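*Asks:* okay, sequence plus prediction incoming.
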Amino acid sequence: LQVWDNSGRSHSVDLMALGKHREVYTEGPFACLAWSHSETQLLYVAKKSWPKRRSPSCHAQSPVSGAAGCGADRAVLQGEQFMYREDWGEALSTRSVPVLCALDLEGSSLLVLEGVPEHLSPGQALWSPDDHSVVFVGWWHEPFRLGLSDCSNRRLGVFHLDLASGHCELLSAEHSAACSPQLSPDGWRLLYLEGGLGGFHRQCLCMLTWQTRQTVTVLDVVREPTEAFAGLYRETLPPRCWAAETRRADLLLVDTEAATVTNLTAGSTEGCWELLSLQWDLLVATCSAPHRPPSLVVAVLPPAGQELPLRWVPVEDVPTVPGVTWKTLTVQPPCSGKSPAMHGTQAFEALLLSPPDGTAPHPLVVCPHDGPHAVFDARWRPSMAALCQLGFAVLLVNYHGSLGFGQASISSLLSHMDEQDVADTQLAVEQALCSETLDPHHLALLAGSHGAFIALHLLAHEPERYQACALRSPVSNLPALLGTSDIPNWRYTFLGLPYTFVRVPHAEEVATMLLCSPIAQVARVRTPMLLCGGAWDQRVSPTQALELYRVLQAGGVPVRLLWYPEGGHMLAGVEMEANVFGNCACWLLWHLGQ
């Protein structure tokens, strides 16, 4: 760890050499790096250091002879060597038991903080106003752990740990999912996000007054979105999100006293904004769009009540990418009364990326997102822009259940997956074909995880509609995921059933899951298919892709399986992502005759 100031490097510490912990967590839900207010100590999270195993120096004697000592030690050591230790699932397989660590730069000492209860995994820590205690987020890991990646609905809370006494107290609600604490500059208020346990994703913004420990909800869950505000849908708050007067916070400017929201990017032509920091009333953000890579912008926050219009100043000039245009399509379901859910008649959105009009009509690549509670926002996505430059139009579908459109829309998808999400995606395709210059005879599907689940259902429902398909980490057999996924609870939520840690599947539940699974209808699929699977995927077992590959191959469907030995669920990493994209693009080009 290196510390730099205006005159250069002031400190350099080899943390591993101190022998107090293992690797430092620099990313993921636990990671943090927080200065004390005196700027003499640093707080961070690392992997717990287990006692080193001592190799026996003598030969083990037969236990029949009654000899103790080395032989007995060897037996214990061998047992510990293969002891199973739980981790936090997909993309967090190296995260097992984190510990809070405080580095004293003046005294050159490192302390692993004591007092964190054994049933908690700590992270997202920061110093209290007096530097005599810390605030941290604790994840419960009893009776066993469920995957954390993209799952903000686990049981976790905001805690206060007194360093002198070791006393630890819970600041947030007892049974909730509270995270991302951020202390105001004057130390009087603590903001954090809070949602419900299990089921679908939902969040509100809470504020705790430090001295009185009184908590109020600043922004509650939004069931029906308005033009001004559709709700909070983020995993963490920005590291610095408070205005100087300690009343206003974030890029969607929230007045924590009046509980009002002001959109500081109102009127902007860019698609997606992200706040990086707010300090001394200087806002630093990035903005991007499907045809423009991210650029850095800054603005000075005016006094309360005078925020709009806000003048954003670009720090750098990032040109648009040639050959890519985009628009938002509003998809209106027909009022036929056949909708599977109450929100099925409400409009939803899709993003359409297109090549220049001179090359129309364009072949169309349809992309339902994974999750299913995720969203295609209007940010820069290099792979989608590259498809446009290859001559494809790309339709990114935000079916009912996507984040950002109110809690009622999210809730409407429960018990209606494989119906509502599939119907919405196909409806978005049909309306796009009617309103845009697209080629209805050259259609393809490109998706991953739950998006692949939707794509497989579309292929089974209309075997002749699509000419090519490329899928990453496909969900095809729901019952098979009960014992192989890091989120077995989601299989019950999928059906609208409650989940408990002691729950085991019943025959009728397994039967229902199988009937909802694409594998049950895959015999109808005739579309050429490329499958991509990661051998280390803990979210959706790669055996799902393998089973699908074998069934399609036996049925005479053109199919190819790419198997990535080091790949996880997202097949992330520069080389892997490039390989996946290159193969998918070539597959689509070949089978669409481009």
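*Replies:* Nice, I can see it. Numbering: from 1, shown residues only.
*Asks:* from here on, just use CA atoms for contacts and neighbour counts.
*Replies:* Will do.
*Asks:* who are the packing partners of the helix ranked longest in the chain?
*Replies:* Criterion DSSP state H: the longest helix present in the chain is helix 574-591. Identification of packing neighbours for helix 574-591 by 3 or more CA pairs under 8 Å, 6 or more residues apart in numbering; DSSP states H and E yields strand 468-472, strand 529-534.
*Asks:* list the buried ones in stretch 429-445?
*Replies:* Across stretch 429-445, burial judged by 16 or more other CA atoms under 10 Å covers 429, 432, 437-438, 440, 442-445.
*Asks:* now the two most distant members of those residues.
*Replies:* Of all pairs drawn from those, the widest gap by CA to CA lies between T437 and L445 and measures 18.1 Å.
*Asks:* does E270 touch H291 like I think?
*Replies:* No - look at E270 against H291 with CA atoms under 8 Å: they stay out of range, at 9.6 Å.
*Asks:* hold the first one in mind and look at this next one:
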Amino acid sequence: MPRPLTIDDLYRFEIPGDPALSPDGLRVAYTLTTQDAENDRVVRSLWEVRGGGGPARRLTHGPADTAPRWSPDGTQLAFLREGQLHLLPAEGGEAAALTTSARCPAGAGTPVWSPDGSRIAFSAPGIRRDDTAPVVIDTLGWKADGAGLIGSVRTQLFVVDVESGEVRQITEGDRNAGSPTWSPDGTRLAYPAQSGPDPDVAGTSAAHVVGVGDDVPAPRRIGPAGGLAGPVSWFPDGSALLVVGRTTAGVGHLELLRQPLDGSAPVSLSAALDRNVLPGGPGYPGALPQFHGEDIVFCARDRGATRLYRVNAAGISASPLPAGTGVSGCSVAAEAGQAALVVCDASSFAEIALLDLDAWAPGEPGEPSAGRAPVRLTAHMARSLPEVALHPVTEREFSISDGTVVHGMITRAAQAPLGGPLLVDVHGGPHNAWAPHSDPVHLYHQELASQGWTILTLNVRASDGYGEAFYTAAVGAWGEADEQDILQPIATLVAEGLVDPERIALTGYSYGGYLTCWLSARSDLFAAVVPGGILVDLRSMLGTSAEGQLIAGHEIGDPERLTALSPISHVDGVRAPTLILHGGADDDCPAGQAEQWFHALRTRNVPVRLVLYPGGSHLFVLDGRPSHREDYSRRLIDWVTTHTHR
């Protein structure tokens, strides 16, 4: 008989990611993330599965092997091992180091093969920072979450010769150079970098191009300086760049932009979809846009789930993925007409699948196209947790009094009685979104559901996947714009008799932590609250957070609003017992924010507890120490059950 998932199962998780499809479309290399309980660490190793079927096999033994990338001829696999580039023969053997600490003192970055396979480009810090030296600060961007104090160290482009191991630095200067991509003829690199006057303040970036010959000219900006540029790639004919970005700075959807090399105005290829393009990143599933002939395959979010799309002269169509399936990685083998995907659904956290791109028939934007569904190649969930069944997730829509429709998800055991306790969980971002499929991060959802709780997750205003107007609806009005998107759906569930109005708990992380504090100060509805990774004082956050200028300048806009929109300004209204969970080395939402909230509640005699996780970055809840992630879930469960007990 199947059993429900428990927090102890964290140590058995096997989560595949970052797929790399061989040029012939026959082999998929990928990173598998597991947990080492004995050493209290995350382990990442490389695995491979054949497109024609058969069991997955392990290629390396970690503990920190990532970013597999096939050579153009498919004979070698480049990857990162603890910050240095290594090469692994495709037919087996031992991995050999291509870069070393002597040649790359600050380490290497994700490998990008040249078209002829003779060189690999990457982005990495220009120098190794001395942790004991004074940190000199002249501009914003002097620290980064997970890296700490970086001072004036900036990422630069490097090229390593595969045969000799010689490493050349291609760029220099005081602006970060993002991940590069090779021109079709192998003579130039394109990459995103900060642009315009005072980009550290304005938050602007653009695509750039630089040559890689012996006489390297200065990098040349391509396109407007006042926009945003993320990942960059080349059109196959070399006439233009494909940029994930925006033509203006500020809050809004990222688009697919065709940027001509002559610097003329970029053209959006994805505007008709009215969805945010997702190139992928921690906590934001997606994949880099890739070419398949004249088509561009890319990811965008729709109603909480990251989906795969294709754009060409005929328009935009969605891939033939089953309903309720999300994508968190994609690798295209253009000549083979295949795409390797990482897919997740209601029954599995992530598995590798193969999609036949040539069988993807045209369809309407936002609607799955005709064609064959992806073929699952792995079964890591079934192998690591063979007896576990996840509680079902039901989608709901709630009408708010101003006419806005809010999409939500309800998780509860099939036989849970009516009138039980409710946990409301608020996502971060604020432009992230809850997905209607399984989730390996929020383990407490499954364990509380097993105890008879109902879990409500809501994609409130500012959530991704509902159009740009919805995406920007909370700009300048954090808390004020979206608080009813939480409170009114709760009232609906209470009126339906689904939950007990005296046993409602609230939690959230990052922006969700902000909104948890905000709501606990403005409503007496909650019997217990658990904010994590919080912001409560937007004025002090402005100068202490690595993201402070971005949040204050773009998300809030008017500096006069910082005080009014800070939960600390409303703290006198807090009554609910509060458990604060926070990473001790969080540079996005500094630990001082949690300390301020703890002090404010403790001096007002509100029951409060602060838990700091030493060394924990803002993203420790995703990939920090397993013991910390386990502790987070257990403390949350204990707090909400204790304070809602009847």
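*Replies:* That came through, no problem. Owing to the predicted nature of the structure, the values given are computational and were not obtained by experimental measurement.
*Asks:* report the TM-score for the pair.
*Replies:* With the length set by TM-score structural alignment, normalised by the length of structure 1, the two chains reach a TM-score of 0.80; 523 aligned residues with a CA RMSD of 3.0 Å.
*Asks:* follow-up on the earlier one: tell me which of E270 and H291 of structure 1 has more neighbours.
*Replies:* Under the criterion of other CA atoms under 10 Å, the comparison of E270 of structure 1 against H291 puts H291 first, with 26 against 16.
*Asks:* that one against L351, yeah?
*Replies:* No - H291 of structure 1 lies out of contact with L351 (CA under 8 Å); the separation is 12.0 Å.
*Asks:* can you pull the residues that touch both of the two?
*Replies:* W326 (CA atoms under 8 Å, 6 or more residues apart in numbering).
*Asks:* from G573 of structure 2, how far off is the closest residue in space to A240 of structure 2 that isn't next to it in sequence?
*Replies:* Leaving out its chain neighbours, the residue that sits closest to A240 of structure 2 by CA to CA, 6 or more residues apart in numbering is P260, at 4.2 Å. Note on P260 of structure 2: its distance to G573 of structure 2, by CA to CA, to the nearest Å, is 55 Å.
*Asks:* need the contact list for T204 of structure 2.
*Replies:* Contacts for T204 of structure 2 were tallied using CA under 8 Å, 6+ apart; they are 194-196, 225-229, 249.
*Asks:* from those residues, list the buried ones, please.
*Replies:* Buried among these by 16+ other CA under 10 Å: 194-196, 225-229, 249.
*Asks:* give me the aligned partner of L193 of structure 1 over in structure 2.
*Replies:* Under the alignment (TM-score structural alignment), L193 of structure 1 pairs with V244 in structure 2.
*Asks:* tell me which element that match falls in.
*Replies:* strand 240-246 (DSSP states H and E).
*Asks:* mean deviation of that strand from structure 1?
*Replies:* With mean CA distance after the TM-score superposition for structure 1, strand 240-246 of structure 2 departs from structure 1 by a mean of 2.4 Å once superposed.
*Asks:* now do the same for G615 of structure 2: its match in structure 1.
*Replies:* Alignment note: G615 of structure 2 maps to E566 in structure 1; criterion TM-score structural alignment.
*Asks:* and the strands in the stretch 301-450 of structure 2, which stretches?
*Replies:* 305-312, 315-318, 326-333, 338-344, 351-356, 375-376, 393-399, 405-411, 420-426 (DSSP state E, counting those that start in this stretch).
*Asks:* among those strands, which comes closest to G186 of structure 2?
*Replies:* Among the strands of the stretch 301-450 of structure 2, if distance is taken as CA to CA, the winner is strand 326-333, at 19.0 Å.
*Asks:* which strands and helices sit next to that closest one?
*Replies:* Contact analysis of strand 326-333 of structure 2 by 3+ CA pairs under 8 Å, 6+ apart lists strand 15-21, strand 290-292, strand 305-312, strand 338-344 as its packing neighbours.
*Asks:* thinking again about what came up before, and which of the buried residues of stretch 429-445 of structure 1 is nearest to G371 of structure 1?
*Replies:* Using CA to CA, the buried residues of stretch 429-445 of structure 1 come closest to G371 of structure 1 at L445, 16.7 Å.
*Asks:* what's near enough to touch the alignment partner in structure 2 of the closest one?
*Replies:* Aligned by TM-score structural alignment, L445 of structure 1 pairs with L506 of structure 2. Applying CA under 8 Å, 6+ apart, we find L506 of structure 2 in contact with 423-426, 516, 526, 528-531.
*Asks:* how about I454 of structure 1, what's its match in structure 2?
*Replies:* Per TM-score structural alignment, I454 of structure 1 is aligned with L515.
*Asks:* measure its match to P430 of structure 2 for me?
*Replies:* Separation of L515 of structure 2 from P430 of structure 2 (CA to CA): 10 Å.
*Asks:* not counting sequence-adjacent ones, nearest residue to P289 of structure 2?
*Replies:* Per CA to CA, 6+ apart, closest to P289 of structure 2 is F298, 4.4 Å.
*Asks:* name the element that neighbour belongs to?
*Replies:* Going by DSSP H and E, F298 of structure 2 is in strand 295-302.
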